[in-house]
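> What follows is a protein structure lacking sequence information:
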């Protein structure tokens, strides 16, 4: 991007931050150019500066903005990523929350994957909870996955993954919760079984919104590896909003690079990355 286009670059960065909370440093300008190159070509424009000018100043560009958000957001995901969090879910969070619901005929455990990407975290959680049911615990569960990227949400809803993405999933769980087909059109791909998919739903949600259309008695929220892209003020506001959706005694779980970010009265740190609402 040329020096003459720096003003549009700055406006673009401000726009992305206001829409997504993601702070793009100037050093990421080259990365932005590379990711937007196809969109420049799609509009038959001479360069990125012309594209940004149309994006920022043009009318009827709402759909294009959604495409841009998809292109610049990071969607790194894998099954059982930071596996100790799922150990905590199975061994501590779930039993404690069910004990707190003692007397309820069949309690319902609610889990929210608040930066769900294409759904690996949500379906990992669902597998862990389904395994607890197999061990005899009597409860129902619901998993909500939200993300700002509509493209990622559509992938999550489809629940189709490349077979090599299951390398971190224990073999017995692969056999139990994924199915494959011999049809050439889906060679090398697997899909989450319907019995697990029915517990998981996906919804578009922007963490920068002032309110979230989510229940306020969620037992555990995963918000992992997303706060690092926000500035301090946005980090604090997002954590505060999310905490209002955690049931008393429930948990907020963040990524390992984010443990120092969560500083909120009412959230007690019980592990480096795990906070309980008191």
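Right, received. Where do you want to start? Note that this is a predicted model, so its numbers are computed, not measured. Numbers count the residues shown, from 1 in each chain.
> make it CA atoms for all contacts and neighbour counts henceforth
Will do.
> which residues of the stretch 151-278 of the chain fall in strands?
Listed in chain order, the strands of the stretch 151-278 of the chain (DSSP state E, counting those that start in this stretch) span 160-162, 178-180, 189-192, 200-204, 218-223, 246-254, 267-271, 274-277.
> Okay, one more to line up with it:
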């Protein structure tokens, strides 16, 4: 394994923080070295300084894709932090639907990883609206910076263990069996989710309309405080009045530093 010097780590970590918001503390130096060593060996780099120069000068975009895939942790599963989904179904959806004048729901799953979160939301919405679903525009935007997990999400294929936590009715209505251990989501659910590669560190969000609900759970734990609060401000500006922000249970917002109103653990609302 190629070793990384303190200066090389500092240089690479700062680049990652500035461009992707991910804050790598000094104790992550060994982890970063381990995740990237094979890349350096494959590319015949002798040290991390040469690798860094390759990353910042590569015009194909391949180097950045590989770096992002290596440094991001994409651990998720269906029904993670399940109380959020119950609250979304029982409180948020009825409120949004009763206030909607155009019969549209604009939901954003930011940091969607391999698709479990946005697909869960799509199934909840489909079940909630029932036969009236055809009258609604309820597509979900799902974004991530990792190309690898987006490919998994787009395919919509999960193993038996992956869907074990889902209600039996969902397994029957929303999945088709591919083989003994693989299941694929039906098209009516897969087609409700629009996947895009997107960097939350972009200075300006390019969305024409604001969102009724934003899910950004277990993403900001990797950011320092300043980066997190700048992102939350962009989320706030992208949220419709009366809309909601869901973050991870291990995350919290300083109520003195955000305009969102606290509703319950990890759930916030923009005042109507």
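Right, received. Where do you want to start? Because the structure is a prediction, the values reported are computed rather than measured.
> Overlay the chains and give the TM-score.
For this chain pair, the superposition-based TM-score is 0.91 by TM-score structural alignment, normalised by the length of structure 2; 266 aligned residues with a CA RMSD of 1.9 Å.
> Would you convert the strands of the stretch 151-278 of structure 1 into TSV that also reports mean neighbour count?
Below are those laid out as TSV (neighbours: other CA atoms under 10 Å):
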stretch	mean neighbour count
strand 160-162	17
strand 178-180	17
strand 189-192	19
strand 200-204	20
strand 218-223	24
strand 246-254	23
strand 267-271	16
strand 274-277	22
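> Same list, the ones you listed, but as a markdown table with distance to residue 236 of structure 1 please.
As requested, the strands of the stretch 151-278 of structure 1 are exported to a markdown table (distance: least, CA to CA, whole Å):
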| stretch | distance to residue 236 of structure 1 |
| --- | --- |
| strand 160-162 | 34 |
| strand 178-180 | 38 |
| strand 189-192 | 35 |
| strand 200-204 | 21 |
| strand 218-223 | 13 |
| strand 246-254 | 13 |
| strand 267-271 | 13 |
| strand 274-277 | 14 |
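> Which of the ones you listed sits closest to residue 151 of structure 1?
Among the strands of the stretch 151-278 of structure 1, strand 200-204 comes nearest to residue 151 of structure 1, with 10.0 Å by CA to CA.
> Can you check which part of structure 2 that closest one sits on?
Under TM-score structural alignment, the match for strand 200-204 of structure 1 in structure 2 covers residues 193-197.
> after superposition, how close is the matching stretch to structure 1?
For stretch 193-197 of structure 2, the mean deviation from structure 1 after alignment is 0.7 Å (mean CA distance after the TM-score superposition for structure 1).
> ok, residues contacting that stretch?
The contact list for stretch 193-197 of structure 2 (CA atoms under 8 Å, 6 or more residues apart in numbering) reads 118-119, 122, 139-147, 150, 153-154.
> and if you look at stretch 149-162 of structure 2?
74, 77-78, 113-116, 143-144, 181-185, 190, 195-197.
> Report the buried residues of that stretch.
149-150, 153-154, 156-158, 162 (16 or more other CA atoms under 10 Å).
> Next up, the contacts around residue 114 of structure 1.
Applying CA under 8 Å, 6+ apart, we find residue 114 of structure 1 in contact with 144-147, 221-223.
> Most widely separated two among the residues you listed?
147 and 221 (13.3 Å).
> Aligned against structure 1, show me the partner of residue 141 of structure 2.
Using TM-score structural alignment, residue 141 of structure 2 pairs with residue 144 in structure 1.
> what about that match, which helix or strand?
Take DSSP states H and E as the rule and residue 144 of structure 1 turns out to sit in strand 140-147.
> mean deviation of that strand from structure 2?
Strand 140-147 of structure 1 sits 1.1 Å off on average (mean CA distance after the TM-score superposition for structure 1).
> That strand: which residues count as buried?
Buried-residue list, strand 140-147 of structure 1, by 16+ other CA under 10 Å: 142-147.
> Would you mind getting the angle between it and strand 200-204?
30 degrees (axes from the mean of the first three to the mean of the last three CA atoms, to 10 degrees).
> how many degrees apart are strand 140-147 of structure 1 and strand 218-223 in direction?
30 degrees.
> what packs against strand 140-147 of structure 1?
Counting by 3 or more CA pairs under 8 Å, 6 or more residues apart in numbering; DSSP states H and E, the packing neighbours recorded for strand 140-147 of structure 1 are strand 108-113, helix 120-134, strand 200-204.
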